[in-house]
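*Asks:* What follows is a predicted protein model with its sequence.
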Amino acid sequence: MGNSGGIGDHGLNQAWPVHRYDTIDSTNTEARRRAQTGSFENCWILADEQTAGRGRLQRNWASPKGNIFTTALFREPGGIQVAGRIPFAAALAVSDTALEYAPGADVRLKWPNDVRVNKAKLSGILIETGQDAQGLWVVAGMGMNVAQVPPEAGQSATCLIDLAGGQVLDHIDVFGSLTRHFMTRLSQARESFGPVRTDWLKRAEGLGSMVRVSPGGVAIEGIFEDMAPDGGLILRLPDGSRQTIRAGDVHLIGEV
């Protein structure tokens, strides 16, 4: 498993302690193990390598060294209402981080929380929640391609070094930026979803375009018109009616 200590050698001033592992099955799995003890501190789990990384719908997440694999584990005093905003806040935090290192990149957010540049995936985010006697806990997993594109990505992907013009980047330094941006976006989400929604829509991929969504395995096509106050995807259907989608994969029409 490797060590589980802090990363003070990089001088990070963390609001929450960081538990770093050389190799782990999955940072989200480790966070869930900690959460299910019923007694845990708000913290970050960070791994140099994962052997069983996972994304949405239990998809495998390739985890080569030099990239970021991290999970924030924390109590959410705002309950499930605030927890529903965190996927969008996390996507904004990742995009904020990318723009810090590659300010010229056209970083876009594909609903609900994929971070992409020119339709190539930069990051995967997996938010999980649970409840115990002390309230709601959140596991916010974020994988970010920093040093390389995983050869087995299975889709078009990019990495931060390429977006930043090949400059040398230390993934631990990038992790420090990510945690800072995440805490800012989490604070924003806890106050109100309105500003999160506004900022998300500014970076939305496919807004105003035809998209295909498959909630429950049934494909629906329409124009991505807006995002609802609760984060739902609002489609304008061919018959002129509107439908709000709250779960499903989004594909831009014409994208392979």
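*Replies:* In hand now; what should we look at? Since we're looking at a predicted model, the values are computed, not measured.
*Asks:* only C-alpha atoms for contact and neighbour calcs from this point on.
*Replies:* Fine.
*Asks:* Contacts only, for the spatially most central residue of the chain.
*Replies:* Relative to the mean C-alpha position of the chain, the nearest C-alpha, by CA atoms, centre = their mean, is the one of Ile125, at 3.0 Å. With contact taken as CA atoms under 8 Å, 6 or more residues apart in numbering, Ile125 is in contact with 55-56, 87, 90-91, 113-114, 140-143.
*Asks:* On the three-state scheme, it is what?
*Replies:* With DSSP: H, G, I helix; E, B strand; the rest coil as the basis, Ile125 sits in strand.
*Asks:* What distance do you get for it to Glu30?
*Replies:* Applying CA to CA, to the nearest Å, the value for Ile125 to Glu30 is 16 Å.
*Asks:* same check, this time on Leu235
*Replies:* 37 Å.
*Asks:* who has more neighbours, the two?
*Replies:* Neighbour count, other CA atoms under 10 Å: between Leu235 and Glu30, Leu235 has more, with 27 against 17.
*Asks:* Could you look up the next helix or strand downstream of whatever helix or strand the more buried one lives in?
*Replies:* For Leu235, the element it lies in under DSSP states H and E is strand 233-236. Sequence-wise, the next helix or strand downstream of strand 233-236 (DSSP H and E) is strand 242-245.
*Asks:* Now for His171, how many residues are close by?
*Replies:* Neighbourhood size, His171 [other CA under 10 Å]: 21.
*Asks:* for Asp132, same thing?
*Replies:* Neighbours of Asp132 under the rule other CA under 10 Å: 11.
*Asks:* Apart from its chain neighbours, what residue comes closest to it?
*Replies:* In this structure, Asp132 finds its nearest non-sequential neighbour in Gly38, 6.9 Å apart by CA to CA, 6 or more residues apart in numbering.
*Asks:* Hmm, the one you found is touching Gln131, no?
*Replies:* No - between Gly38 and Gln131 there is no contact under CA atoms under 8 Å: 9.5 Å.
*Asks:* this is the other structure I want to compare:
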Amino acid sequence: MLDPDKITAGLKTKRIGRNILVYDSTSSTNDAAAEYAKNKANDGLAIFAEQQTAGRGRAGNKWYSSRSDSILCSIVLTENKLPAELLSLLCAVAIAEAIGKPARIKWPNDIMLNGRKVAGILLESKSNGICIVGIGINCRQKTDSFPDELQSIATSIDIESRSVTDRISLARRLLASIDHWLEVAAQTSEKVIDQWRNLSIQLGHRVRLIYDGREFAGNCIGIDPEKGLILQLDTGGIRMFDAAHSSIVKQG
């Protein structure tokens, strides 16, 4: 069971996780966070849950998680001044670093271990600078914990490390990492971009994606902190694609 006192023990953050709530069960940590976000004093609040009954990912996809097998977390930002693209990038970097090697980033919102998805990000922007950062990290699942259709594409830290994940330690590293990269991004986006480039599995490779219902393909040559993934298109020219309107078809 996640314990907020144990998570905060030794946590030296300036903004994120100074206050922590842990639910035994909730429909969605993002929904719970949205209620707390109505009070600006809750900036940096981290909400965890042992179980979600209606967890979701991007585009309304269901997020599968069995009780106490994951890190299910939402962070309240009531005064976000960063572009959505940059916020998404720094969260991806922070999560990958919290998990540790060999975690890599697959734009727009996935963290991968050995070619399979281990974590995801769901950003939900509200009005007046309010943003909810939803994070799901697979920790203790076994292969048969996932639905049949996900067993070949999803994984957990335990599966890949062949050990038992200390979720409290991981939660603490996660909050510290997000706090650090938020502070960095407030000063400069360049360091975030540099680390994203170091951790990206797509940079320098051919990418196919759907953008507003149309398919595009090309070589990934970079990322823009405000406009998204940069592709050298197969059809010629360079184009940028923002995360909110894009979904990856496959790498190839």
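*Replies:* The structure has been received and is ready for your questions. Just so it is clear, the model here is predicted, and its values are computed rather than measured.
*Asks:* Could you measure from the residue nearest to the centre of the first structure over to Glu225 of the first structure?
*Replies:* Using CA to CA, we find Ile125 of the first structure at a distance of 23 Å from Glu225 of the first structure.
*Asks:* Am I right that Ile111 of the second structure falls within a strand?
*Replies:* Yes - counting by three-state DSSP, Ile111 of the second structure is located in a strand.
*Asks:* was I right about it contacting Ala103?
*Replies:* Yes - taking contacts as CA under 8 Å, Ile111 of the second structure lies within contact range of Ala103: 6.6 Å.
*Asks:* who touches both of the two?
*Replies:* Ala96.
*Asks:* follow-up on the earlier one: now do the same for the residue nearest to the centre of the first structure: its match in the second structure.
*Replies:* Residue pairing (TM-score structural alignment): Ile125 of the first structure is matched to Ile121 of the second structure.
*Asks:* Over to Asn28 of the first structure?
*Replies:* Looks like Asn28 of the first structure aligns to Asn30 there (TM-score structural alignment).
*Asks:* How much space separates its match from Gly136 of the second structure?
*Replies:* 11 Å.
*Asks:* anything in contact with each of those two?
*Replies:* With CA under 8 Å, 6+ apart, Asn30 of the second structure and Gly136 have common neighbours Cys73.
*Asks:* can you tell me the mean distance of the lengthiest helix in the second structure from the first structure after alignment?
*Replies:* In the second structure, with assignment by DSSP state H, the single longest helix is helix 167-187. Average distance, helix 167-187 of the second structure versus aligned residues of the first structure after superposition (mean CA distance after the TM-score superposition for the first structure): 1.1 Å.
*Asks:* What is that helix packed up against?
*Replies:* Judged by 3 or more CA pairs under 8 Å, 6 or more residues apart in numbering; DSSP states H and E, helix 167-187 of the second structure is in contact with helix 4-8, strand 70-77, helix 84-99, helix 190-199.
*Asks:* Of these, flag the one that's most buried.
*Replies:* strand 70-77 (a mean of 26; mean count of other CA atoms under 10 Å).
*Asks:* Let me see the contact set for Gly120 of the second structure.
*Replies:* Neighbours of Gly120 of the second structure in contact, by CA under 8 Å, 6+ apart: 57, 109-111, 135-137.
*Asks:* could you dump those to CSV with neighbour count and distance to Asp24 of the second structure?
*Replies:* As requested, the contacts of Gly120 of the second structure are exported to CSV (neighbours: other CA atoms under 10 Å; distance: CA to CA, whole Å):
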residue, neighbour count, distance to Asp24 of the second structure
Gly57, 17, 20
Asn109, 20, 26
Asp110, 19, 25
Ile111, 27, 25
Ile135, 25, 17
Gly136, 26, 16
Ile137, 25, 17
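*Asks:* Redo the residues you listed as CSV? Include distance to Ala217 of the second structure.
*Replies:* Below are these laid out as CSV (distance: CA to CA, whole Å):
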residue, distance to Ala217 of the second structure
Gly57, 24
Asn109, 19
Asp110, 19
Ile111, 21
Ile135, 28
Gly136, 28
Ile137, 29
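*Asks:* Report the subset of these whose aligned partners are also in contact in the first structure.
*Replies:* Using both residues aligned by TM-score structural alignment, their matches' CA atoms under 8 Å, the first structure keeps these contacts from the contacts of Gly120 of the second structure: 57, 109-111, 135-137.
*Asks:* out of these, who's nearest Glu183 of the second structure?
*Replies:* Using CA to CA, the shortest approach to Glu183 of the second structure within these belongs to Ile135, at 18.9 Å.
*Asks:* Just confirm the closest one is within a helix.
*Replies:* No - going by three-state DSSP, the assignment for Ile135 of the second structure is strand, not a helix.
*Asks:* Now check Asp239 of the first structure against the second structure: what is it aligned to?
*Replies:* Checking TM-score structural alignment: Asp239 of the first structure goes with Thr235.
*Asks:* residues near that match, how many?
*Replies:* For Thr235 of the second structure, the count of nearby residues is 9 (other CA under 10 Å).
*Asks:* could you list every residue that touches it?
*Replies:* By CA under 8 Å, 6+ apart, the contact set of Thr235 of the second structure is empty.
*Asks:* how far away is it from Asn219 of the second structure?
*Replies:* 11 Å.
*Asks:* cool, and Pro108 of the second structure?
*Replies:* To Asn219 of the second structure, Pro108 of the second structure is 15 Å away according to CA to CA.
*Asks:* out of these two, which sits in the more crowded spot?
*Replies:* Counted by other CA under 10 Å, Pro108 of the second structure and Asn219 do not tie: Pro108 has more neighbours, with 24 against 20.
*Asks:* No further queries at this time; thank you.
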